[in-house]
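Enquirer: what follows is a predicted protein model with its sequence.
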Amino acid sequence: MKPFQYVRPTRLKDAIEAVASDPNARYIAGGTNLIDLMKRGIDSSEKLVDINGLPLKKIEKRNGFLRIGALALNSQVAQHKLVLENHPLLAQALNAGASGQLRNMATVGGNILQRTRCPYFYDPVFPCNKRKPGAGCGALEGINRTHAIFGVSKNDPTQSCIAVHPSDFCVALSALDATVVAVGIQGERRIPFSNFHRLPENRPDLDTNLEKGELIVAVEIPDAVFTKHIHYLKIRDRASYAFALVSVATALDLENNRIKSARLALGGVAHKPWRLLEVEKSLVGQPVSEATFRKAAELAMQGAKAFEHNTYKLTLTPNAIIQALKNAVALV
């Protein structure tokens, strides 16, 4: 781990200027991902700007939405009365992630910004377009068991990336139409969650659409009716402290045993949380039944492409969607 400068500003303006003006500066809060990357030599930041002194921890109900400060700890959010009352899907997703110790350190902003856990990204011995653009993708012909089946870029070996986004929380935020509030040199910007993370395309090294120096200050989740028929299903290799092979965030609003509205997003299958907008539309007006859920799962798999070691996801993913929907409505 290379030496670095450490500063701890107490004003938002000073923190933003410190990072915006220095190409080798990074924000740090809980550090649960960034420090790992620095230890492995993947992140070579020369200045860390500690933002823990900024007033960004508040969780509050505002007119039409719930606002969660970027420095709120994952464990605090998962237990907060306002979250449990208004968006229990968020609590389920957070409790499915990492371990208790990590949730006590990790922040909301850091969770949103965490980088892929692709082993080829983490090991400098192997080529990785995300770590070094143009180097190639070791996962394409390697052990790609945990990798993407949606939104992949693989036609050009110098740009290909089939890594998946690791966050559970982000899958639920995607399903609930959250907005990321960021502040930079040019002022405040609100970014719809669907536009916040990127697909690899021609820049697999970029994870988000944040500009240099922009700091996440909060996430906002609009008021919704999804407080009862919700479920976060996470399928993983072990019961705790494991990233999703496939995860499903689902939320339904029912009337007379028919679906009035639906929200669905997947994790563990793409470079970003994978929202299923067409599937949501197809569910509206349909009866609550296993047949309805099976049709939805079939539609969800359109465009999926597997690699040598992750073909099982083509079966696991639709089955997970069906099970999550059934769990949401307590359909045995």
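Expert: Looks like it arrived, so ask away.
Enquirer: C-alpha only now, for contacts and for neighbours.
Expert: Will do.
Enquirer: for L94, which three-state class applies?
Expert: Using DSSP: H, G, I helix; E, B strand; the rest coil, the structure places L94 in helix.
Enquirer: check contacts around the spatially closest residue to it that is not a sequence neighbour.
Expert: For L94, ignoring the flanking residues on the chain, the nearest one in space by C-alpha to C-alpha, 6 or more residues apart in numbering is F169 at 5.3 Å. Residues counted as contacts of F169 (C-alpha atoms under 8 Å, 6 or more residues apart in numbering) are L90, A93, L94, G97, N111, I112.
Enquirer: run a quick neighbour tally on the last one.
Expert: The number of residues packed near I112 is 24, by other C-alpha atoms under 10 Å.
Enquirer: remind me which helix or strand it belongs to.
Expert: Assessed by DSSP states H and E, I112 sits inside helix 108-113.
Enquirer: which strands or helices does that helix pack on?
Expert: On a contact count with 3 or more C-alpha pairs under 8 Å, 6 or more residues apart in numbering; DSSP states H and E, helix 108-113 meets helix 169-175, strand 215-222.
Enquirer: contact partners of whichever helix or strand comes after the first one?
Expert: What that stands for is helix 169-175. The helix or strand immediately downstream of helix 169-175 is strand 179-184, counting by DSSP H and E. With contact meaning C-alpha under 8 Å, 6+ apart, strand 179-184 is reached by 16, 20, 188-193, 196, 211-221.
Enquirer: report the angle between strand 179-184 and strand 215-222.
Expert: Calculated by axes from the mean of the first three to the mean of the last three C-alpha atoms, to 10 degrees, strand 179-184 forms an angle of 160 degrees with strand 215-222.
Enquirer: which elements pack onto whatever helix or strand comes next after strand 179-184?
Expert: Scanning forward in sequence from strand 179-184 by DSSP H and E, the next helix or strand is strand 187-192. Identification of packing neighbours for strand 187-192 by 3+ C-alpha pairs under 8 Å, 6+ apart yields strand 179-184.
Enquirer: next up, a structure to set beside the first:
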Amino acid sequence: MADSFADRLLHWYDRHGRHDLPWHHNRNAYRVWVSEIMLQQTQVATVIPYFEAFMARFPNVQALARAPVDDVLSHWSGLGYYARARNLQKAAQSVVEEFGGEFPQSQEQLESLTGIGRSTAAAILAQAYGIRAAILDGNVKRVLARYHAIPGWPGQTRVLNQLWERAEEHTPVQRVRDYTQAIMDLGAMVCTRSRPACESCPLQQDCTAYAAGETALYPGSKPKKAKPEKSTWMIILEDHDGRILLERRPPSGIWGGLWSLPELDPAFGADELQEACERHLGLDCSEPELISGFRHTFSHYHLHIQPARLTVAGGKNAVADRDNRKWLHRHEALGLGLPAPIRTLLTEPEQAALL
């Protein structure tokens, strides 16, 4: 079965697969690794311009290891899941310090690096070194779950173990680099989440879910749980020189390590913002100008953001520049690692009508 599965998949890939992605050029472990991390939770079309800009700024693991963290986060801004960027740099530093700047060629050593799990390590081995190693990203899980009609949500250990068994079973010794790209391409281009193009699938004749007319049942969905709702004031504080006050967020948690706007408790009313800024920041400000609020969704909750713009009249020295606070002109701020909603607020504050 394994030979037939792999052979048919490779034959399809030779004619229909993606052979010209940016990380296929000058292919090495570093470029494969960065692409794999970027592709987690993110589609290829979105990743391509980020990958190219990242490679231009950090062309090798040494450049990434020694770069300022703000520079790394700035080049990640908009991709989301920012822990990936911080872990990427930590792993780069480990490769330089522990492995002499060369990525190891063993599954165990690769998995010892921050942010690299079993599937990512296997992708590096297969794509960069041509070493037989089974991958299991989201696309591959979907292909295998349907082909073998494996019930249940892949986040469950029992289901995941079955999928790993099948992934190992089907991975060939020959052309493993092409095979790993082929099965990811099949999931992304043919065996899609909704409306899979089964008539174009090279595995259709043996696909258990297709035979039963039940492709929509596989893989099983994650049990749904309502996301909690949270709210915050985000304050755009601008001094008479046109500078904005930014604060660096804590290294862990939402938007960890990024620069953001000061926040105030949503319990404050709009007419209390002036007093709140004076009490909490020592700033004498104008009356607030409210900007239309919006909702930003994280993986585990919704955040209702209500922006307000205030002009600082005095007391700037109460919040002087320091490691976690800076007064910056907008063009300087946009060079830092900013969460996407904050970047939008600083570049397009009038995107919605003023309240």
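Expert: All right, it came through fine. From a predicted model like this one, the values you see are computed outputs, not experimental measurements.
Enquirer: need the TM-score between these chains.
Expert: For these two chains in superposition, a TM-score of 0.26 is obtained (TM-score structural alignment, normalised by the length of structure 1); 154 aligned residues with a C-alpha RMSD of 6.8 Å.
Enquirer: for structure 2, what spans make up the strands?
Expert: Using DSSP state E, the strands found in structure 2 span residues 229-238, 244-248, 259-260, 263-264, 284-285, 289-290, 294-297, 302-314, 325-328.
Enquirer: could you dump these to CSV with distance to E165 of structure 2 and mean neighbour count?
Expert: Below are these laid out as CSV (distance: least, C-alpha to C-alpha, whole Å; neighbours: other C-alpha atoms under 10 Å):
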stretch, distance to E165 of structure 2, mean neighbour count
strand 229-238, 39, 20
strand 244-248, 44, 22
strand 259-260, 43, 26
strand 263-264, 48, 16
strand 284-285, 63, 20
strand 289-290, 56, 16
strand 294-297, 35, 13
strand 302-314, 37, 19
strand 325-328, 50, 19
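Enquirer: longest helix of structure 2?
Expert: When structure 2 is parsed with DSSP state H, its longest helix is helix 83-99.
Enquirer: in that helix, what's buried?
Expert: Judged by neighbour count (16 or more other C-alpha atoms under 10 Å), helix 83-99 of structure 2 contains these buried residues: 83-96.
Enquirer: packing partners of it?
Expert: For helix 83-99 of structure 2, the elements it packs on are helix 29-39, helix 61-66, helix 69-76, judged by 3+ C-alpha pairs under 8 Å, 6+ apart.
Enquirer: and if we set it to 7 Å?
Expert: Helix 83-99 of structure 2 sits against helix 61-66, helix 69-76, with contacts defined as 3 or more C-alpha pairs under 7 Å, 6 or more residues apart in numbering; DSSP states H and E.
Enquirer: adding mean neighbour count and distance to S231 of structure 2, write those helices out as a markdown table.
Expert: Putting these into a markdown table (neighbours: other C-alpha atoms under 10 Å; distance: least, C-alpha to C-alpha, whole Å) gives the following:
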| stretch | mean neighbour count | distance to S231 of structure 2 |
| --- | --- | --- |
| helix 61-66 | 19 | 36 |
| helix 69-76 | 20 | 25 |
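Enquirer: export those helices to JSON lines and tack on distance to A2 of structure 2?
Expert: As requested, these are arranged in JSON lines below (distance: least, C-alpha to C-alpha, whole Å):
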{"stretch": "helix 61-66", "distance to A2 of structure 2": "36"}
{"stretch": "helix 69-76", "distance to A2 of structure 2": "39"}
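Enquirer: to R309 of structure 2, which of those lies closest?
Expert: Across the helices and strands packed on helix 83-99 of structure 2, R309 of structure 2 has its closest neighbour in helix 69-76 (23.8 Å, C-alpha to C-alpha).
Enquirer: what's the distance between H170 of structure 2 and K141 of structure 2?
Expert: For H170 of structure 2, the distance to K141 of structure 2 equals 13 Å [C-alpha to C-alpha, to the nearest Å].
Enquirer: these two: who's more crowded?
Expert: Between H170 of structure 2 and K141, counting by other C-alpha under 10 Å, K141 is the more crowded of the two (25 against 18).
Enquirer: does K61 of structure 1 touch I68 like I think?
Expert: No. K61 of structure 1 lies out of contact with I68 (C-alpha atoms under 7 Å); the separation is 8.8 Å.
Enquirer: so which of the two has more stuff around it?
Expert: Neighbour comparison, K61 of structure 1 and I68: the larger count goes to I68, with 26 against 17 (by other C-alpha under 10 Å).
Enquirer: count the neighbours of the closest residue to A182 of structure 2 other than its chain neighbours for me.
Expert: Using C-alpha to C-alpha, 6+ apart and skipping residues adjacent in sequence, the residue nearest A182 of structure 2 is Y13, 5.4 Å away. By other C-alpha under 10 Å, 20 other residues sit near Y13 of structure 2.
Enquirer: and Y13 of structure 2, how close does it get to A209 of structure 2?
Expert: Separation of Y13 of structure 2 from A209 of structure 2 (C-alpha to C-alpha): 22 Å.
Enquirer: again, but for D14 of structure 2
Expert: 25 Å.
Enquirer: tell me which of those two has more neighbours.
Expert: For the pair D14 of structure 2 and A209, the greater number of neighbours falls to A209 (20 against 12), based on other C-alpha under 10 Å.
Enquirer: wait, isn't R309 of structure 2 in contact with W233?
Expert: No. Counting by C-alpha under 7 Å, R309 of structure 2 does not reach W233; the two are 10.3 Å apart.
Enquirer: distance to R279 of structure 2 added to the buried residues of helix 83-99 of structure 2, as a markdown table?
Expert: Listed next are the buried residues of helix 83-99 of structure 2 as a markdown table, based on distance: C-alpha to C-alpha, whole Å:
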| residue | distance to R279 of structure 2 |
| --- | --- |
| A83 | 33 |
| R84 | 36 |
| A85 | 35 |
| R86 | 34 |
| N87 | 37 |
| L88 | 39 |
| Q89 | 38 |
| K90 | 38 |
| A91 | 42 |
| A92 | 43 |
| Q93 | 42 |
| S94 | 44 |
| V95 | 47 |
| V96 | 47 |
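Enquirer: show me what counts as buried in stretch 30-43 of structure 2.
Expert: The neighbour-count check on stretch 30-43 of structure 2 (16+ other C-alpha under 10 Å) flags Y30, R31, V32, W33, V34, S35, E36, I37, M38, L39, Q40 as buried.
Enquirer: state the distance from the third one to G314 of structure 2.
Expert: Okay, so that is V32 of structure 2. Between V32 of structure 2 and G314 of structure 2 the computed distance is 51 Å (C-alpha to C-alpha).
Enquirer: ditto for the fourth one
Expert: Distance, W33 of structure 2 to G314 of structure 2, using C-alpha to C-alpha: 49 Å.
Enquirer: same question, A209 of structure 2
Expert: Counting by C-alpha to C-alpha, the gap from A209 of structure 2 to G314 of structure 2 is 68 Å.
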